[in-house]
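Novice: Dropping a prediction and its sequence here:
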Amino acid sequence: MRPTWPFVGRTAEVEAAVAGIGRYGEPGVLLVGEAGVGKSRMLESAALRCRDEGMHVVVTAGAEASNGLPFAAMAALLPERGHRDDPANVFAAAAGTLREAAGDRTCVLVVDDVHHLDDASAALVQHLAATTGARVLAAARTGSTGAPAVVALLRRPFVRVSAVEGLNRATVGALLVSVLGGPVDGLTVDRLWRVTRGNPLFLRHLVEACRASGTLRRAGDVWRWKGQIPVQHRLSDLVASLLGGLTAEEAHALSYVAHAEPVPLDVIETLVDASVLVELEQRSLITVERVHRDLVVRMGHPLYGESVRARSGAERRRDVHRALARAVTHGDTADHARLRAVTWRLAAGDPVPGDQVVGAARDALTRCDAPLAERLARHAGTAAGAGVLARALVAQDKAGEAEELLSRCAAGDGTEPPDELARLAALRALNLCWNLRRPAEAAEVVRSARVSGPPGGGAAAELAVAELALAAFGDGSADLSSADLSCLSAGVRDDVIASVCDPLRAYLDVYLGRPARVADAYAAGRLGGPRVWSAMGAAAAACHVEALALTGRLDEAFAVARSGYRTAVEREASAEASLLAFGVGVCEMWAGRPGRALPRLQEARALLDDHAPFPIQVYVFSEHAVCLAAVGRFAESRRVLEEIGRRLPAASNLRGHLTLAEVRVDAQIEGRRVKAAEAGASLGEHYRSTGWYTKAVEAFYHSVRLRPSRVVAEALHEVAGRCDSELFALFDRHAQAVVGGDVDGLLTVADALEARGYHSLAWEAVSSAAGVADGRGDDRLAARLRIRVRDLAPLCEGYRPPWTANTGPQAALSERERETCELAAGGLTNDAIAERLCLSRRTVANHLQRAYGKLGVRSRDDLPRALGLERPVPPVGLAWLAGNPPPERDRRTWAAGVRPPLGAYPVLSGPPAGL
């Protein structure tokens, strides 16, 4: 980590302050902000700029320790000690000293911590501003604008207030990357920004504390923070000093807010006088905000709450929670009053009946707060509480503990109702299959539940969901193309298992050939609601992005992924942020920009915990491996594939997805493409036979592009026709055109792909068309297509599918042909060119016609683009047509075959002598 943190994010504010200082007739600038926000470094930067602009700068600062010493801050301007008794002499001497030093330059008085100036120094600053025209640039802490020195400067006014806020999220992210020396995941950036509110000093101390505690460390290539806010003396001392000077009532009020935030305003008002809350809000120690219909109170800064809680003893914490529980019990009862009351009573150590605890835990689970549900359910001590606890553990992917608890529930004392046992069996099967990668045991759990007797009520639906999930991610032997998905839409009462329904339906529809149906369902609001199981919410979001990308709606896919990622980061939803970062990376891969995709996919891996469901891991790891290969990091790509191969259950049909990733990796490597094409065709046939039509399209499409085959193209045509995706129809047309050598078909497909944002596929189609034209000896068409290839290349930002046809270099123009074309591109007629080059008109026409054929253009209007000249081309000839010969260096440049920019020299009539 860098020893000195860079000064960032303040350029505009510093420039505005310096500009304000330079405008006469306007007040100076008073920077006001909280401690550590960067006021002193802004003053330092502004002072340096003022000096650079020729101003005379005097820097001083107030200090709380010297507040009672007259002129303590202005010693540099004071006369000899014997002349300090008379204030008039002091003021006059200081003004004279300042004028003499400044001369005819603008004078700037820079005063840090101006609120700590002693009265005499404050009066002297005012006198100098009034009599010498000195400009004042000062800084004061938030809440100190009532200090006498500040009031006096504002009254005249000698200064105007400029509020200094914390750094924004983007600036904090850039600062962290600079300091840590590598990329930082978005969740960590957002959390550090929220905890510190962009305060650079708080941020520095917190980062140092997190690194020292080991909670901030690299996960692969990406920095990630996991864990609680660590206690660090410098940080805690700094925050404690900001909270000093509180009255007993104010300290009690902060205690209630810190231990319960966000706490409803009506609850806190039963415990604290309103005037105390107003005072704390004015000092920015608390904030009041509206959440839905309720007003809630929070600490003014996250670190304030951490400081208050850290300084509270166990007995004090119990007293606070007991008072809060009484307040919510005796106050207005909202829908979630029971949840708050039970939570606070348990925190106070008071007895709570088991049925109330279980009810509160169920409420928390319904509200998608699985961590709170877990904490509450651990207090229940009943069989019902064990069931809620198991659900909360699965919802957080705490698979090992959940399996231990669920297995004990299955072997219980027989008091549980059959329906509850069946639901718990379904939950256990999902946990065993997805989280613990034990699909065979999961299947046995479901089979045993069926054998033990037909469940009634909704439990049958839950078991059907588990069976469908096992079929989707099991050994792949089941043909799911005609599977009944009705169990995913009704009858499921268990909140955690209900979380599985939408993403499972979306996944099956996407990969069984119906991605457009999924995209439309999300647009209509039929899919995508909140999920108790966070990983399933993440999977649902990823399926939405994938459905859009696979139907040719890449711009929409980008928008959904980016918007969802921002929301997930703000909610601290790690699993969802991971899969939406993955979604952005997938979209970048479709757009042909693996260089942009790689940081997103690295972040997705860093945010993905090892206990996340294995299908999620397979997709993230596989795309990361393909991206690494696309940017030339083949050894790393292989290691990633090997790692995920070890994690994948041997019997899972996701082995096929891993094989497809290997095909895509091998396609990037010379010498492995024939094998990759064969593997892709074989995999496509396997998917076609089992009804996974979308996967079959992808496999066949990769194969036919690597090694054109009529058989594979026909297979792709057949499965694409079974799907509802317009993009797959384009893939089909692309394959048919490649196999048939259809230049027009390839160009039509390229236009459609480019319009939809699939730039590398468009580039590939045009490159193939140029190769076909070359093979036919159609030089003019091939040359024109090479220009199109060159135009598409910037959209891929340096990436080129390595298996595409080598279109060869553009046919070289002779010296005279290029000279003629450049003049024509500049707007000269054939007659004018002939006169300037001392050629006949027919010779000029012949040069242009031969050049048109080599360049693949039809007229002089196309020449600037074909020659790579800037538009508009200046209507002048080459430099060597000027009346004055060019410098010798440019003669040597031309002799080497390199032309200077068109219009580099003025053109006069007639060729230069001697040429």
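Specialist: It's in.

Novice: use CA for all of it now, contacts and neighbours both
Specialist: Noted.

Novice: Now residue 55: closest residue in space, sequence neighbours ignored.
Specialist: Nearest in space to residue 55, with sequence neighbours left out and distances taken as CA to CA, 6 or more residues apart in numbering, is residue 106 at 5.0 Å.

Novice: The one you found and residue 129 touch, don't they?
Specialist: No - with contacts defined as CA atoms under 8 Å, residue 106 does not count as touching residue 129, sitting 11.4 Å away.

Novice: which residues are common contacts for these two?
Specialist: Common contacts of residue 106 and residue 129 (CA atoms under 8 Å, 6 or more residues apart in numbering): residue 135.

Novice: Could you tell me how many residues sit around the residue nearest to residue 55?
Specialist: 21 (other CA atoms under 10 Å).

Novice: Same check on the one 4 residues further on?
Specialist: By the measure other CA under 10 Å, the count of residues near residue 110 is 22.

Novice: The stretch 651-800 of the chain: strands as residue ranges?
Specialist: Assigned by DSSP state E, counting those that start in this stretch, the stretch 651-800 of the chain shows no strands.

Novice: and what of the chain?
Specialist: 28-33, 56-61, 107-112, 135-141, 159-163, 216-219, 222-225, 263-264, 286-291, 294-299 (DSSP state E).

Novice: Please state the offset of the third one from the chain centre?
Specialist: Right, strand 107-112. Chain-centre distance of strand 107-112: 41 Å, with CA atoms, centre = their mean, to the nearest Å.

Novice: just the angle between that strand and strand 135-141, please?
Specialist: Calculated by axes from the mean of the first three to the mean of the last three CA atoms, to 10 degrees, strand 107-112 forms an angle of 10 degrees with strand 135-141.

Novice: what does strand 107-112 rub up against?
Specialist: 21, 40, 43, 47, 50, 55-62, 98, 125, 133-140.

Novice: Put this next to the first one:
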Amino acid sequence: MIGTKELGGRTLIGREHIIEGAINAIRSPGMGGVFFIGDSGFGKSVTSRRVAELLQQEMSVMNVHASSSLAKVPFGVLAPFLTDLQIDEGNSPVSILRAMWTRLEQSHHLKSHPLLLVVDDADHLDEGSATVIAELATAGWAKVLITSRQQPGPPQDLNRLWYDGIAERFELPPLSRDQVNQMCQTVLGDVVAASSSDILWRSSQGNPMLVQVLLDESRESGSLMLQRGVWLFAGDLPRGSALKDVMRRRFLRLSDAEREALQLVALAEPVDQQAVVAISGAAAVAALVEHQLITITGDAVRVLRLWHPLYGEAIRTLVSVPRSLVLRAQLLTELAEEPEDTEGLLRRVSWALDCGLAVPDRLLIRAATLASQLFDNDLAQRAAAQVTGPGYQLRAQVIMARAHYNRGDYSAAAALLEPGFATGSTLEDLVDGSLLWGSTRSALQHPAEELLRDAQRLRAAGKRVAAASQDESVLILRKIEDHSALHELMALSAAGDFSALGDKLQVLEHHSQAHLRTTETKVFILVMRAEWLCARGLPLQARVKLEQASGLFQGGSEQVFFFAEFISLRLVLCLLDAGDWKGVDAALERFVVDSGRGLIPFGGGFYVARCFLLLRQQRYAQALDVVLAGVEAVRNNDPQQLFQLCVAMAFFASAALGQVAAARQLLAEFEVAGHGGPKLTRWYADAFMAAGKEYCAKDGTGLDELHDVADLLSDDATKAVELQALFLCISLNDRSRLPRFLSVAADCEGPWAAALLAYGQALDDGGAAAFIRAAETLRAVALTPLAAECFGVASRLSKRDGDIRNAAWAEAGRNACSNDLGQPQAQSPEALNIQKILTPRERAITSLALEGLTDRQIADQLHSSVRTVEGHLYRSYAKLGIAGRQELGFVVGLTSPNALH
């Protein structure tokens, strides 16, 4: 494998296989060369230089650099090699080829070293030069390494090398998320928070040059900072103004019309194609598309956008205000006064503010609201600050508070929200920001009682406003009652009073006018019902509620509350409670793709979810690596109050791994942290802290605390956390609560609870068959270390009882777990037979059948369908060479009934 190396300040990541493949192709006797094709900034040149560097000991390397300035000059790039050419031979490709070869032989000693001709930016080659270079490769006089953009691509003569099979083509793809993270860590030299590199990946669209630009600009601006060994975003994402010099160079290659069209698109994107064509001409637009500076999208209405969003800020900095005003006046004669789409509105308002123009308050408020929801905090504050009308002042303050909240400055948000809460003179004034104020209180760790008092203040304000608006008094009172109730739901969640929360939800859901509620209110109630269901250990039912909430919210909201993130985090936690690891991965992937700049404040939830998953799989070392970066991510910006849980999980993982010194530091940090956020997450934190203390001290005090947590949670409304606490007890070899553990696990939904139930039943039963069943179920939810332990117990019990069939089955399972964990062990012949013959799912089902369970009972146990169970059993019988279930006992661990004899 070709290693990663820096060349010219650029780090090669994700190009190793391409470099290796190119070298092998160039060395191949039947191959004339290689093409590297990719967009601007994808590293074509630096990758070709790396290939040339690795081949320089065995080949004579010559570089040819094409350029747009020489594109129309016949044989322009070859001029340095044609100084001895006679004037009358200047138009003869054959004469030029001979002259060039003679010069190359003289200067590069080609008799001892074959020639590698590296042609950079071949899309700028003139036709004559392309013909000569193609002839060199076709005749076998040289190998060629050609770089080119996708559009317009290399000249036709060079392309024929690939069509004819003489050259191989490699397309340089954008970097993946993991590759961007690797690049960031290579450049920065320390751990890079995954949420931070995900922001760079999304913003750069995987373009290596743009990743580097954003890294440099982020460090220079201070928005990307090193905190306790972890690089993370502590401020807003830069807008790409560092690309100004790059764009200025590209500007110089454009005609006046092309430059004008590019400026129009940058200032107004997305912009109607016909409007730009009317001003700058169709030829200019076509040229910009060919140069990969703009792109055309849309069906009914064709709109123009920049090829990459980061180009916009760089181009806009090159346009003076007077020039911008002229372009704006020209464009507005061709466009509607107010764009309908979000992106167009934000760009239009931002453009007006850049030009110093007045914008109506209505548009400023709308743009500022949208910008705050999209975490464009600068624009949100700029637009809100320009609002002058008295009727919009409270709304403007709420929007600026949301921008502060996005940045993690909750005190600044509170300073703007508190004076205006419940003081407005209209329904809109009372409703705007009320939920954000509740979340700000939670982030500042205000007591739940304060939220309950806020609900009463809101009701009193509603009565005051209703009395002054008799015609709408009923509507006002109903909507204010709804919002007051939402504050009460937040308070009950924060206090952990899930019995009262359930009662309150019951009243709200069965209200006679529930159908008249706003979408936002319906969504909030559904999400809180989902939280209540998760607390009770019913995550599958909770998931249904969250999917309903997500469906309702598709249209967005005029409020500044973060509904999308509110739903997303609870969906992830719901899937974690269920044990749906694939669902967790998919939800986190959607969160990364959809969140955009929201990853800066809400990215901490990514770490909490990932660490929680790994801890549930007993992968403590990996969990610790993830959560330590997460602690830093939520230290400065923690909108969902996850810091305590993050530190608790880090403490637990450190303690379980025996890293006592590191665990003590985390313990001290936990003890000085405040107690904010939902009580549910704090209970999880308390359970992990108690278990971690027992790992450290091993004196029973941690277990006593864990018992206290479990006893506190023994109410039906909090079975999910109680199950976690009781499982931690059992993991610490304390079986005193085994009966309660079995009862709670049986009452909880999902594969994870089912696996724990099977494990508890094995501990209670004590038989080999029960431990095999538990091991298979545990392995199915990736609780592999515990599954291996159960297989080991089953093997020992079976051997003690002389049950060679179950012993072989258990050995096969334990060895499979060892392989899953990267710890391969020597396998017995019987175990190898089982492993080869049956899949893990087939072994799980046949082991249950061996115990005498019916197909229906197996389906219920494994959360599958009867038809699926029947299919797996049928295939297992065929593989084992038996007629049916009655012969299973004779072939466990063996390939056929005769093998017993």
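Specialist: The structure has been received and is ready for your questions. Note that the structure is predicted; figures quoted are calculated from it, not measured.

Novice: Among the strands of structure 1, which comes closest to residue 388 of structure 1?
Specialist: If you check each of these against residue 388 of structure 1 by CA to CA, strand 263-264 wins as the nearest, at 25.6 Å.

Novice: Give me the mean deviation of the closest one from structure 2.
Specialist: Taken over the aligned residues, the distance from strand 263-264 of structure 1 to structure 2 averages 3.7 Å (mean CA distance after the TM-score superposition for structure 1).

Novice: Also stretch 615-623 of structure 1?
Specialist: Looks like 3.3 Å for stretch 615-623 of structure 1 (mean CA distance after the TM-score superposition for structure 1).

Novice: what's the closest non-adjacent residue to residue 770 of structure 1?
Specialist: Residue 770 of structure 1's closest residue in space is residue 782 (CA to CA, 6+ apart), at 4.9 Å.

Novice: That neighbour: neighbouring residues, count only.
Specialist: 28.

Novice: mind listing what the residue nearest to residue 55 of structure 1 touches?
Specialist: 54, 55, 56, 133, 134, 135 are the contacts of residue 106 of structure 1 under CA under 8 Å, 6+ apart.

Novice: Give the buried subset of these as a ChimeraX selection command.
Specialist: Of these, the buried ones go into a single ChimeraX selection, burial set by 16 or more other CA atoms under 10 Å:
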select :55,56,134,135
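
Novice: about what we covered before: of the strands of structure 1, give the one that comes closest to residue 553 of structure 1.
Specialist: Between these, strand 222-225 lies closest to residue 553 of structure 1; by CA to CA that is 30.1 Å.

Novice: Tally up the residues packed near the residue nearest to residue 356 of structure 1 when sequence neighbours are not counted, please.
Specialist: For residue 356 of structure 1, ignoring the flanking residues on the chain, the nearest one in space by CA to CA, 6+ apart is residue 342 at 7.3 Å. Counted with other CA under 10 Å, the neighbours of residue 342 of structure 1 add up to 24.

Novice: and what of residue 146 of structure 1?
Specialist: Residue 146 of structure 1 has 11 nearby residues by other CA under 10 Å.

Novice: State the distance from it to residue 155 of structure 1.
Specialist: Separation of residue 146 of structure 1 from residue 155 of structure 1 (CA to CA, to the nearest Å): 11 Å.

Novice: And residue 517 of structure 1, by the same measure?
Specialist: On the measure of CA to CA, residue 517 of structure 1 and residue 155 of structure 1 end up 67 Å apart.

Novice: One more: residue 505 of structure 1?
Specialist: For residue 505 of structure 1 relative to residue 155 of structure 1 (CA to CA), the value is 68 Å.

Novice: If you count surrounding residues, which of those two has more?
Specialist: Shown here are residue 505 of structure 1 and residue 155; by other CA under 10 Å, residue 505 has more neighbours (22 against 10).

Novice: Hmm, residue 488 and the more buried one touching each other?
Specialist: Yes - under the criterion of CA under 8 Å, residue 505 of structure 1 makes contact with residue 488 at 6.7 Å.

Novice: what ranges do the helices span in the stretch 151-300 of structure 1?
Specialist: Assigned by DSSP state H, counting those that start in this stretch, the stretch 151-300 of structure 1 shows helices spanning 169-180, 186-196, 200-213, 233-242, 248-260, 265-269, 274-282.

Novice: nearest to residue 525 of structure 1, of those?
Specialist: helix 186-196 (27.1 Å).

Novice: ok, average deviation of that closest one from structure 2?
Specialist: Looks like 4.2 Å for helix 186-196 of structure 1 (mean CA distance after the TM-score superposition for structure 1).

Novice: Which strands or helices does that helix pack on?
Specialist: Applying 3 or more CA pairs under 8 Å, 6 or more residues apart in numbering; DSSP states H and E, we find helix 186-196 of structure 1 packed against helix 169-180, helix 200-213, strand 222-225, helix 302-310, helix 554-570.

Novice: Next one: residue 362 of structure 1 from residue 341 of structure 1, what distance?
Specialist: Residue 362 of structure 1 is 14 Å from residue 341 of structure 1, by CA to CA.

Novice: out of those two, which sits in the busier spot?
Specialist: residue 362 (27 against 21).

Novice: Wait, residue 469 of structure 1 touches residue 503, no?
Specialist: No - here residue 469 of structure 1 lies out of contact with residue 503, judged by CA under 8 Å, at a distance of 10.5 Å.

Novice: quick one: which of the two has more around it?
Specialist: residue 503 (25 against 20).

Novice: one step back: just to check, the residue nearest to residue 770 of structure 1 is in contact with residue 768?
Specialist: No - Residue 782 of structure 1 lies out of contact with residue 768 (CA under 8 Å); the separation is 10.3 Å.

Novice: Verify the contact between residue 834 of structure 2 and residue 895 for me.
Specialist: Yes - using CA under 8 Å, residue 834 of structure 2 is in contact with residue 895, at 7.4 Å.

Novice: burial measure for whichever residue in structure 2 pairs up with residue 431 of structure 1, as a count.
Specialist: Counting by TM-score structural alignment, residue 431 of structure 1 lines up with residue 440 in structure 2. For residue 440 of structure 2, the neighbour count with other CA under 10 Å is 26.

Novice: how close does residue 440 of structure 2 sit to residue 399 of structure 2?
Specialist: 13 Å.
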